[in-house]
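Peer 1: show me how the following folds:
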Amino acid sequence: MIGHRRDKRMTGDAAPLLAALAVALAVAPAPTPAQDEQTAQIPSIACRRIDGVVYWDHNANGQRDEGEAGIGGVRVVANFRTATTDAEGRYDLASDKPILVVSLGFPSGTWPTTSWFQRPQGASVRGVDFGLRKDEQSLPLVFVQMTDTHGNLAWAGQTIPAELTDLSPQPKFYVVTGDLGGGNLTVRKPDDLRRSFSAIAEDFKNFPAPVFMVPGNHETVGYGSAGKIEINAEDLRHPWFGAGAWEWFVCPSHWSFSCAGVRFIAFGWGEYVDGGWRTPSETILRWIDEERLAAGPSTHSVLLAHDPGRGDIVESKGLSLGLFGHTHTEGLYFSPGKEKPNLGEKTLTSGMTQPPRDTRTGARKYAQDGRPTGYRVVVVEADRIDTFYKPLGEPHAILLNEPRRFQAITAPESFMARGQIFDPLRQVKDVEVLVDGRRVETKVTPRRFWSDFEAQVATTEMDSGFATITLKATWPDGAFLVTEPYLILTGREGKHTAAAAARLEATADIQGQPARVLVNGVAIGEVPASQGKVSLEIPAPALKRLNEVRLEAPSSKSALKDVTLLYDGQPYRDQHRISTWGYQPNLTRDSRMFFDLKHPGPSVQWRVQKAP
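Peer 2: The predicted structure follows:
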């Protein structure tokens, strides 16, 4: 959806588009006082065919005047079906499903003067026209991704543009990749739907730049937070089921357009097909193929969606980049419990776009992986696409991106440390990388608004265990640093003599046959098929500085849950993977845990500190 702040500053790209938004939104019913759910007014959606003209709106007045010619070759989308205008600018689009909203896939070098989407009324709608003007566009193209705002849309609109005033060029537009609200919405509570989606639409009307967005699972009616809402045949026939309410109240759930030679393709959560949710469905995958091919072979292409679980389509379909949300983690996508990114180098998730501090305590807020809340700045150059995850409310933004916080580094000789420093005014004078306080030679590569750094860290004199990596940068107002601990497996054991035995405590859920627990390859006990608390002693001679714990179990469903190692009065938590989406301190036969007796864990969260 595109919205705007109504003040004298609205000019250029946003103004004509945003003025037209009021017309598009007016079609959707306004919020009404609470009604009995059985009597709430539900729309009757009958439109299955729509036609119109896409034309040059030379005077940008939002209506077709005499002499304004049609434009051929422009794509118009509804229900994952696409019609292309003929030489006179005419299109005709039919669908076997009701059409709630139709969107304009405007090409590079143009920008809408009307709303880029419209809601048809009636069974067969004629004359749904779209206006375009010529627009100067060139690389670099800058845009901003927000995601998982969960009720903070208006706040983001007031805050993020103000943080980016030093960028030149300014962001052309903003995108939101889902989960703008929360909860478990169902068609059986239509007034809840009306209130929730009308609030989302209202928040975006005041955004100070063009905004395009898609729904997440929380805006997919009938799915909700976990996809466990019971669905019957009557639900499936409801016009607001799935993405229906989003499209009726807010904007299209899927869309595409081109800008400065870059193709943008976006879809929401998915579709309910053959008794289950498909994210994405085969229909969506075919539509992505059509839109990608329409962009041409030499154009950058960016996929925008909520769920990164099928981020493999970014690589398989030859797209340049995929930007997602959903996992409340930031960076290359890791499936729950995985140690390495499993969907390639082009699939990025972008944390959570929410206020940086708790309003009551003032404490910094974090996503599930310990990253701060933030948003992603994307710069498309002719030969590359660069991105920076900007922590909200942090004037000295420093990121350690590689290794990941929860990734064990198997490095008998060396590993690479990589990160970024946000520096649009080029004020940073010195960058240092230190490992356990030891300075490492660092290569710094300036980008348009930030600098990338990398350092090769030698490990030949390091023992297996946790080590701290510090990135330090100097601004005119002082030196600032970020320090994070990492588990480094060098294959060398440090000298360590345990003063006493330790205990491994957990809640057992052992299926079928008994399971054995191994510490550093030595069995310390057997857990029978059972459910309940268990406590196993680890003899002092079996302990090392870094202790690896495994579970040998015939059943893949067997697990030790909420595992803690107790040593010398101190509880130790698994330090192998920290706060990753969907990860709990549970031990299965397919996983392992690490406990460093010199580092209790869990790891500290991201924090910028002023250097002493």
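Peer 1: from here on, contacts and neighbour counts on C-alpha atoms
Peer 2: Noted.
Peer 1: what about the strands in the stretch 201-350 of the chain?
Peer 2: Along the stretch 201-350 of the chain, counting by DSSP state E, counting those that start in this stretch, strands occupy 211-214, 255-259, 262-266, 271-273, 276-278, 300-304, 321-324, 330-332, 347-350.
Peer 1: how about the ones you listed in JSON lines, adding distance to residue 49?
Peer 2: What follows is the strands of the stretch 201-350 of the chain, written out as JSON lines (distance: least, C-alpha to C-alpha, whole Å):
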{"stretch": "strand 211-214", "distance to residue 49": "23"}
{"stretch": "strand 255-259", "distance to residue 49": "18"}
{"stretch": "strand 262-266", "distance to residue 49": "23"}
{"stretch": "strand 271-273", "distance to residue 49": "21"}
{"stretch": "strand 276-278", "distance to residue 49": "26"}
{"stretch": "strand 300-304", "distance to residue 49": "27"}
{"stretch": "strand 321-324", "distance to residue 49": "32"}
{"stretch": "strand 330-332", "distance to residue 49": "41"}
{"stretch": "strand 347-350", "distance to residue 49": "36"}
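Peer 1: just so I know, which of these lies nearest residue 341?
Peer 2: Closest approach to residue 341 among the strands of the stretch 201-350 of the chain (C-alpha to C-alpha): strand 330-332, 6.0 Å.
Peer 1: one more, so I can put them side by side:
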Amino acid sequence: MIKFIITGICLLGIFSVSAQDLAAGTVFEDINQNGKMDSGEKGIEKVALTNGREVTLTNSKGKYELPLSKDMIISVIKPSGYRVAKNADNLPQFFYIHKPEGSPNLEFPGVEPTGKLPKSIDFALIPSDEKEDFTSLVFGDPQPYSQQEVDYFADGIVAEVEGIENVPFGLSLGDLVGNDLDLFNPYIKAVKQVGIPWYNLLGNHDINFDVESDTLSDETYEAHFGPANYAFNYGKVHFLVLDDVLYPDPRDGKGYWGGFREDQFQFIENDLKHVPKDHLVVLAMHIPLSEPDGVDTFRDEDRERLFELLKDFPNTLSLSAHTHIQRQDFFGKEEGWMQAEPHHHYNVGTTSGDWYTGKLDENNIPISTMRDGTPKGYAFLNFNGNEYNIDYKVAGKPANYQMEVFAPKVVAKGRRTKAGIFVNFFMGTEGDKVLYRIDNGEWKDMQYMEEYDPSYVEMVYEWDLTEELMPGRRSSNPIKSEHLWRGNIPTDLETGKHTIEIKATDMFGKVHMASDSYRIAKPIK
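Peer 2: Prediction:
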């Protein structure tokens, strides 16, 4: 990684003198895009920069100063209307690593010694025509444990969006790999093929486990991706990317816990001071703020403190992955949210799905449906000013595939049955309206329920009922889905085939349709 760091120094250049206990430099408008501040190129004022704790703004000449330490990353918080250069792997170059002595000796290497601090750490910003109406692409948990699983990710997910247009950047929500940090480079090479600038964040499977302090758990991540906590702007949206994995767990020194260190809270607070209150703040993290099934996965006081810092921002969204399910959470006053409108936290379905399990598809890639019945896939975040909506895209399926319908194949005419029509509405949440009708009849409400998705149950237990081994690996046992609806199935119609139609309206007002059929037959006495 030393080659990468040296290249970064060359791009930043050396232009002015800084005090020994300060890092200093200039943020400038790079008109000719050569990474150097040439004659005629001017500094840019009021651009935010951070050392991971303090945040400062450039002066009228584009100059800044930040406190210096022996283990520090200086990063520019990209303002709207500009872009930063990207390296050959499409990773945005918005930071400078200062580790004179390098990372500690670790199982997976970290940053090589960076040597003496340059007299000036300068950042080039390139003018860019940014629209307030834009879409970003989000991956949850690629999490390959082997090169074969990197290939599954590349062939089953990346290939589908390779060369995508009108999407200015993408973001992976952690667990970029599965504990083997030597897979960072294969992961980077895979995501490079999407062809757009790609941001990343740290997950619990991306950390250095052979450390005693949380501040050192991201050394290998830093060597490949830069700071684990950073921010950038696009249009009227402020993105705040955070490492919320506390390792080792401060309670017992074992495992990990969701939450933030004090220096991270100082960064968040200092960063938000420079964000207009009418902008949308999007927080991206790995471990969700919610705690499914009452398990203590996130430090409560940290969530409350984060909500305190966001109390004056009426437009917010937070993102996570980690759980390998898809879930919508809404935090209100009872959960510590300090505004009238609840805060939306979206736990995104994963690109690895159920950890690359399940039957193999026609391309010999595991179908990997998640335990709540959500197929593996990725999300598009659509922004319009400070408003947003979300589309979940199931890998390998048309964009309009937003529901899985389960119904019996045949029922006996005139006989009561406990069978039903089940709809797994992947982006759904309690309160959404899901309707069904039979044969163009009257639309009826379906009942929301938290239950096992029968279509996933059928898929899993096929592995246990078969008498011959199948290619691939058995899927995980089902868990109760939080986006499942049920309707009664009529048996008093004429014998023959009957059409089922489903109409679901999501939280953004988008209407989605699906269909299925069943058959009514004369009962066998």
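Peer 1: returning to that earlier point: so can I have TSV of the strands of the stretch 201-350 of the first structure showing mean neighbour count and distance to residue 315 of the first structure?
Peer 2: Below are these laid out as TSV (neighbours: other C-alpha atoms under 10 Å; distance: least, C-alpha to C-alpha, whole Å):
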stretch	mean neighbour count	distance to residue 315 of the first structure
strand 211-214	26	21
strand 255-259	24	19
strand 262-266	23	14
strand 271-273	17	22
strand 276-278	14	19
strand 300-304	24	11
strand 321-324	26	8
strand 330-332	24	13
strand 347-350	27	8
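Peer 1: for residue 249 of the first structure, find the nearest of these.
Peer 2: strand 211-214 (12.6 Å).
Peer 1: measure residue 354 of the second structure to residue 394 of the second structure for me?
Peer 2: According to C-alpha to C-alpha, to the nearest Å, residue 354 of the second structure stands 13 Å off from residue 394 of the second structure.
Peer 1: pull up the overlap in contacts between those two.
Peer 2: Residues touching both residue 354 of the second structure and residue 394 comprise residue 376, with contact defined as C-alpha atoms under 8 Å, 6 or more residues apart in numbering.
Peer 1: between these two, tell me which one has more neighbours.
Peer 2: The neighbour comparison of residue 354 of the second structure against residue 394 (other C-alpha atoms under 10 Å) goes to residue 354, with 26 against 23.
Peer 1: the more buried one reaches residue 371, doesn't it?
Peer 2: Yes - using C-alpha atoms under 8 Å, residue 354 of the second structure is in contact with residue 371, at 6.8 Å.
Peer 1: which residues does the most centrally placed residue in the second structure contact?
Peer 2: Central residue of the second structure (C-alpha atoms, centre = their mean): residue 173, 3.3 Å from the mean position. Going by C-alpha under 8 Å, 6+ apart, residue 173 of the second structure touches 138-141, 200-203, 284-286, 319-321.
Peer 1: touching, residue 53 of the first structure and residue 132? I think so.
Peer 2: No - between residue 53 of the first structure and residue 132 there is no contact under C-alpha under 8 Å: 10.8 Å.
Peer 1: skipping adjacent residues, who's closest to residue 216 of the first structure in space?
Peer 2: Among residues not flanking residue 216 of the first structure along the chain, residue 178 sits closest, at 3.9 Å (C-alpha to C-alpha, 6 or more residues apart in numbering).
Peer 1: quick one: the counterpart of residue 124 of the second structure in the first structure from residue 572 of the first structure, how far?
Peer 2: Using TM-score structural alignment, the equivalent of residue 124 of the second structure in the first structure is residue 131. Going from residue 131 of the first structure to residue 572 of the first structure by C-alpha to C-alpha gives 63 Å.
Peer 1: more neighbours: which of those two?
Peer 2: The neighbour comparison of residue 131 of the first structure against residue 572 (other C-alpha under 10 Å) goes to residue 131, with 28 against 21.
Peer 1: tell me if that one really is in a helix.
Peer 2: No - counting by DSSP: H, G, I helix; E, B strand; the rest coil, residue 131 of the first structure falls outside a helix, being strand.
Peer 1: quick one: contacts for it?
Peer 2: Counting by C-alpha under 8 Å, 6+ apart, the residues that residue 131 of the first structure touches are 54-57, 60, 62-64, 112-114.
Peer 1: for ChimeraX, what selects the buried ones among the residues you listed?
Peer 2: To isolate the buried members of the contacts of residue 131 of the first structure in ChimeraX, using 16 or more other C-alpha atoms under 10 Å:
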select :54,55,56,57,60,62,63,64,112,113,114
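Peer 1: how about the helices of the stretch 51-200 of the second structure, start to end?
Peer 2: Assigned helices in the stretch 51-200 of the second structure, in chain order: 147-153, 159-161, 184-192 (criterion: DSSP state H, counting those that start in this stretch).
Peer 1: so stretch 217-231 of the second structure aligns onto which residues of the first structure?
Peer 2: Going by TM-score structural alignment: stretch 217-231 of the second structure matches residues 242-256.
Peer 1: centre of the chain versus that stretch, how much separation?
Peer 2: 19 Å (C-alpha atoms, centre = their mean, to the nearest Å).
Peer 1: residues in contact with it: which ones?
Peer 2: 1, 25, 28-29, 77, 80, 100-106, 117, 119, 193-194, 197-198, 200-201, 213-215, 219-223, 239-240, 263-268, 271-272, 291.
Peer 1: can you rerun that using 7 Å?
Peer 2: Here stretch 242-256 of the first structure makes contact (C-alpha atoms under 7 Å, 6 or more residues apart in numbering) with 1, 28, 77, 100-101, 103, 105, 193, 197-198, 201, 214-215, 219-222, 264-268, 271.
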